[in-house]
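Student: this is the structure alone, sequence omitted:
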């Protein structure tokens, strides 16, 4: 295998060098041959690298073959912060590698007197010091817990009095295990414990849709730190003579809340504000609440804060910028909601509702509404999900054939996998969305076919590196590519004995 790889690479280099001296009319053919040779070499190198590992890592081999995948994920996958692969791919686990990354990539920054923001991979936490001790808003993911403790100790000796969970997600409420030395109060909205319980009840499903190892998810309540106090609606905590106003408004989760500190004119905004088009339309997560989300943003804007401390992205200290950014995001969500309801009331077929969006230019181009994580259409789909049933208005979809069976029938009608392969590749640069449908038909109808496997990988690799692709769809495509690569690796292992050198 090693010798074969070397030969392919030498051929590719030779073609490149020869092209310099060839007549110009030959160069187009040479460039095509070079691309073919180097692509094949990358594929062989990736398969060989994976085969040398004790644990065959199909996804890692894709990263070798397609170097553009990781930067594409990092464009939005860092969620406004720094990126750690060790944390992102095993976020429930306080691994040594994850803790080391958190230690290397995290920092604590003073943003006002006795007020700090802790920037970590993927997420932030907020620290307020009072005469009774510290109020910590969020506790990061599992690997962040020890680092939060260390960073706080760098700036103050005060104990942690209270930890406020803004919501139940793992990047906000999983580092608490390392922060319990001072026996802090832990406060959350009343629906948070049920959300924690879902981690225990649905580990396989959550692992699949979050791209995490199932073994790292909590096995029992002992693996989580539950709140000591819960509330609904609104609650004011008075700590060290200061009021901390907790307002629970459904948004990214049912249990989400934000914290208003009137004495400091400071807002800890949780995930309501993220500095980009927020995680309001995630197709791999449970229901989001765009209407209440927009209401919370309007409510926050009415406080005229001078300090905005988000759970993702940079702190804001200009009151005018804070006002504008909260207001424009509220307007954006309200616009999508109104347009979606309008189309539903018009009787528009569901798959056409979100296609009817014509986003106003001032929203489409606003710097804080970048589509790096989800799209406008994704948000519309989430709005629809709240108001309509599971049927999508296509008659055959009420009682349908499996997608695999449909794909096999389409493959037969098209004249086989090779015909689908030719058509999809012809459309790659012209209509990548349709090319993806064709690749899906080839793959789901014929998953054992090497041509179908290769087609799926190539089409979605091409789509991933497109700068218009957002993080959530990239991760979905990467998972499909990984499944195809696993079958390739299994076939390569089965035939490894024959013809090897």
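Tutor: Alright, I've got the coordinates. What you see is a predicted model, and the numbers here were worked out from it, not measured in a lab.

Student: please make it C-alpha for all contacts and neighbour counts, starting now.
Tutor: Noted.

Student: show me where the stretch 351-500 of the chain has its helices.
Tutor: 361-364, 376-387, 403-414, 417-427, 432-445, 450-464, 471-494 (DSSP state H, counting those that start in this stretch).

Student: which parts of the third one are buried?
Tutor: Put plainly, it is helix 403-414. In terms of neighbour count (16 or more other Cα atoms under 10 Å), helix 403-414 has its buried residues at 404, 407-408, 410-411.

Student: out of the helices of the stretch 351-500 of the chain, nearest to residue 267?
Tutor: helix 361-364 (23.6 Å; Cα to Cα).

Student: can you give me the buried ones in the closest one?
Tutor: 363-364.

Student: need the helices of the stretch 351-500 of the chain in a markdown table (columns: distance to residue 237).
Tutor: As requested, the helices of the stretch 351-500 of the chain are exported to a markdown table (distance: least, Cα to Cα, whole Å):
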| stretch | distance to residue 237 |
| --- | --- |
| helix 361-364 | 37 |
| helix 376-387 | 33 |
| helix 403-414 | 53 |
| helix 417-427 | 59 |
| helix 432-445 | 51 |
| helix 450-464 | 46 |
| helix 471-494 | 37 |
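
Student: what about the ones you listed, which gets the closest to residue 82?
Tutor: When the helices of the stretch 351-500 of the chain are compared by Cα to Cα, helix 471-494 sits nearest residue 82, at 14.9 Å.

Student: check it against this one:
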């Protein structure tokens, strides 16, 4: 869902850093989905309970005759303990097993609460569990943690956050922040039962079929409870256009794999569909409709991007040209609350062809500082660039203002003013963006730019 710019508040530079952007179309669009992740303990069937809004992710309990198997552990130990307490109002059966749909910390971070219940719990995960975290660690890409904090909005004041697109704007519990993209679950909570592609989990009268189903991560699985035709999709589906690329930085999320995995979920013909985030779907017709919409949306973006690549289009062109067809763009299930179509297009391009867009002029481009100097000379000087940037922001052209401000900064001229101007432009972009991760990232960067500008006043030599 891309808001109509004409419906947004006037795009003037925000003087008050604590403005909440409450009257932008983008902000209203995000607020309209808050009900999808309000805290609720859903009795999906007489044997499946789903904890929604207990932390960032959705997790579930499958009840058997003599025990319980959980699917995912939630994101925060305290929140997961609260969900277990609610479960205890329904049954005192022991929790014998825990199945991880994948290794992201928002699905594994609550495991301590399950270990408190049963220190000998069986924990199931695919053999490649945690591949993404291992790759970050192996390559020393520590920058991903800082970018992850920006994306999550953890460095922002609450008034700058609405929600995160698929969950409430929750902050980490004390001592859990280190579990970022390059981190992982408590070492005690790593899987002690693993499988390569497919397995059967049988505990306490519960039988679950688990199978490899790559998508948002390469360690993603599908979990199938055949007795009541409940499928657990993990993060291959939630009520938003999928996050085909995480702006914190990530390896290529193979989009064709993701499309095929959604189709495998649909082929189960489930009566109930539990998502990795937001409330589940119930009823065979509603489940099938949702999966049909999701499948068509993913395949459309993938196929149109491939077609554009084959026509010689660059990623910059395709990011603006590939859009969902009107019927899918209007479906709330594909609103760009968490994932973003244009970011997905760029990911597909780079994931398949790499960084080079095929244009010979882009094979060895000028250093940004050199390019800025030449553009400044054409414009009539760096002061002219700065004035044009100011005019662009006043005219509501925040993206162009930010790009011009970057050129001024590259030349080391009027640095304090350019930092503040870029911060204003970046904040304005954030207020008018629906995608929550993008809003968070932009607002955080604006905050950092203002801090840098303030430090220049305190220390003029910096």
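Tutor: Right, received. Where do you want to start? What you see is a predicted model, and the numbers here were worked out from it, not measured in a lab.

Student: mind checking which of the helices of the stretch 351-500 of structure 1 is nearest residue 198 of structure 1?
Tutor: helix 376-387 (20.0 Å).

Student: residue range for the closest one in structure 2?
Tutor: Counting by TM-score structural alignment, helix 376-387 of structure 1 pairs with residues 341-352 of structure 2.

Student: contacts for the matching stretch, please.
Tutor: With Cα atoms under 8 Å, 6 or more residues apart in numbering as the test, stretch 341-352 of structure 2 has contacts from 241, 243-245, 252-255, 301-302, 305-306, 309, 315-316, 318-320, 322-323, 356.

Student: for stretch 480-487 of structure 1, same thing?
Tutor: Applying Cα under 8 Å, 6+ apart, the contact partners of stretch 480-487 of structure 1 are 58-59, 62, 447-448, 453-454, 456-457, 460.

Student: of those residues - the most surrounded one?
Tutor: The most crowded member of these, judged by other Cα atoms under 10 Å, is residue 456 (31 neighbours).

Student: need the contact list for that one.
Tutor: Contacts of residue 456 of structure 1 by Cα under 8 Å, 6+ apart are 436, 439-440, 442-443, 480-481, 484.

Student: just give me the match in structure 2 for it.
Tutor: Aligning on TM-score structural alignment places residue 456 of structure 1 opposite residue 422 in structure 2.

Student: over to residue 476 of structure 1?
Tutor: Under TM-score structural alignment, residue 476 of structure 1 pairs with residue 441 in structure 2.

Student: isn't that match right next to residue 150, touching?
Tutor: Yes - A contact is recorded between residue 441 of structure 2 and residue 150 when judged using Cα atoms under 8 Å, the distance being 4.6 Å.

Student: okay, the two: which has more neighbours?
Tutor: Remark: of residue 441 of structure 2 and residue 150, residue 441 carries more neighbours, 26 against 23, as counted by other Cα under 10 Å.

Student: how far away is that one from residue 134 of structure 2?
Tutor: Separation of residue 441 of structure 2 from residue 134 of structure 2 (Cα to Cα, to the nearest Å): 24 Å.

Student: same thing with residue 384 of structure 2?
Tutor: 48 Å.

Student: now do the strands in structure 2.
Tutor: Ranges of strands in structure 2, per DSSP state E, are 40-43, 48-52, 59-63, 68-71, 95-99, 122-126, 193-195, 198-203, 206-212, 221-225, 230-232, 272-274, 281-282.

Student: compile these into TSV and extend it with columns for distance to residue 351 of structure 2 and mean neighbour count.
Tutor: Shown next, in TSV, are the strands of structure 2 (distance: least, Cα to Cα, whole Å; neighbours: other Cα atoms under 10 Å):
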stretch	distance to residue 351 of structure 2	mean neighbour count
strand 40-43	38	15
strand 48-52	33	24
strand 59-63	31	26
strand 68-71	30	25
strand 95-99	30	25
strand 122-126	24	23
strand 193-195	27	15
strand 198-203	27	16
strand 206-212	21	20
strand 221-225	22	24
strand 230-232	27	25
strand 272-274	29	26
strand 281-282	32	18
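
Student: dump these into CSV; add distance to residue 23 of structure 2 as well.
Tutor: Output for these, formatted as CSV (distance: least, Cα to Cα, whole Å):
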stretch, distance to residue 23 of structure 2
strand 40-43, 28
strand 48-52, 28
strand 59-63, 34
strand 68-71, 39
strand 95-99, 42
strand 122-126, 44
strand 193-195, 49
strand 198-203, 49
strand 206-212, 44
strand 221-225, 40
strand 230-232, 37
strand 272-274, 33
strand 281-282, 31
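
Student: where in structure 1 does the helix ranked longest in structure 2 fall?
Tutor: Secondary structure of structure 2 per DSSP state H: the longest helix is helix 284-310. With TM-score structural alignment applied, helix 284-310 of structure 2 matches the range 319-345 in structure 1.

Student: in that stretch, what's buried?
Tutor: So, applying 16+ other Cα under 10 Å, buried residues of stretch 319-345 of structure 1: 319, 322-323, 325-337, 339-341, 343-344.

Student: next: stretch 446-462 of structure 2.
Tutor: 446-447, 449-450, 452-453.

Student: distance to residue 37 of structure 2 added to those residues, as CSV?
Tutor: Shown next, in CSV, are these (distance: Cα to Cα, whole Å):
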residue, distance to residue 37 of structure 2
446, 28
447, 28
449, 32
450, 33
452, 36
453, 37
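
Student: thank you, goodbye.
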